[in-house]
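Enquirer: Here is the input, now give the coordinates:
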Amino acid sequence: MTDWQDAAAPIERGPEPGGLGAVYRVFGETLRGLKTTLGRVAEGHYVIQYPEEKTPVYPRFRGRHKLHRFE
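Expert: From the prediction side, this is the model:
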């Protein structure tokens, strides 16, 4: 062995890949997205049977603004 090999400091490494941490890193964001999606499916829908049921119109509503540029 040479002198520079003896003087080199050992490298400390982290844990080996695998286990539950690796599973979370791989599937974590996918599982969060599925949780959000399934939560939205389970909460139900708000449906109006148009044209029988109209959406409420606020009393101060005067219609949609329209720009008449060339009049």
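
Enquirer: use CA for all of it now, contacts and neighbours both
Expert: Noted.

Enquirer: Report all helices and strands that the one helix or strand Trp4 maps to contacts.
Expert: Trp4 is part of helix 3-7 when elements are defined by DSSP states H and E. Helices and strands touching helix 3-7, by 3 or more C-alpha pairs under 8 Å, 6 or more residues apart in numbering; DSSP states H and E: there are none.

Enquirer: and the next element down the chain from it?
Expert: Heading C-terminal from helix 3-7, the first helix or strand you meet, by DSSP H and E, is helix 19-42.

Enquirer: structure for this one too, so we can compare:
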Amino acid sequence: MVFAKIGAGDNYIEAESVSDWYLRNLAIYSNIITPIDAKDKYVILIFGQGRIPILKHLLQNNDDFEVVEVNSVLK
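Expert: From the prediction side, this is the model:
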């Protein structure tokens, strides 16, 4: 990310903005996995393009989940 490279000395405002963005993704991830019950077969998530790669990465690295594309489930 280009924004993470902006800043020096005591001013890392852009890097802080990127960390806030990642923190928001982690909060979303936590809000996704917390209410899910072991009996739930599917959970469908709809998010914007900017959030999907991070959320997908987090879910793919959680052994409790299998990430599949929605079109394979809706057939």
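
Enquirer: Superposing both, give me the TM-score.
Expert: After superposition, the two chains reach a TM-score of 0.31 (TM-score structural alignment, normalised by the length of structure 1), with 35 aligned residues with a C-alpha RMSD of 2.9 Å.

Enquirer: Buried residues in the helix holding Trp4 of structure 1, which are they?
Expert: Across helix 3-7 of structure 1, burial judged by 16 or more other C-alpha atoms under 10 Å covers no residue at all.

Enquirer: With stretch 19-30 of structure 2 instead?
Expert: The neighbour-count check on stretch 19-30 of structure 2 (16+ other C-alpha under 10 Å) flags Asn25, Tyr29 as buried.

Enquirer: Next secondary structure element downstream of the helix or strand where Arg24 of structure 2 lies?
Expert: Using DSSP H and E, Arg24 of structure 2 sits within helix 13-33. Next helix or strand after helix 13-33 of structure 2 toward the C-terminus (DSSP H and E): helix 52-60.

Enquirer: Check which helices and strands whichever helix or strand comes after that following helix is in contact with.
Expert: Going down the chain from helix 52-60 of structure 2, the next helix or strand is helix 70-73, by DSSP H and E. If you count contacts as 3+ C-alpha pairs under 8 Å, 6+ apart, helix 70-73 of structure 2 packs onto no helix or strand.

Enquirer: how about helix 70-73 of structure 2: buried residues?
Expert: Using 16+ other C-alpha under 10 Å as the test for burial, helix 70-73 of structure 2 gives no buried residues.

Enquirer: give me every residue that touches Leu58 of structure 2.
Expert: Residues in contact with Leu58 of structure 2 (C-alpha atoms under 8 Å, 6 or more residues apart in numbering) are Tyr29.
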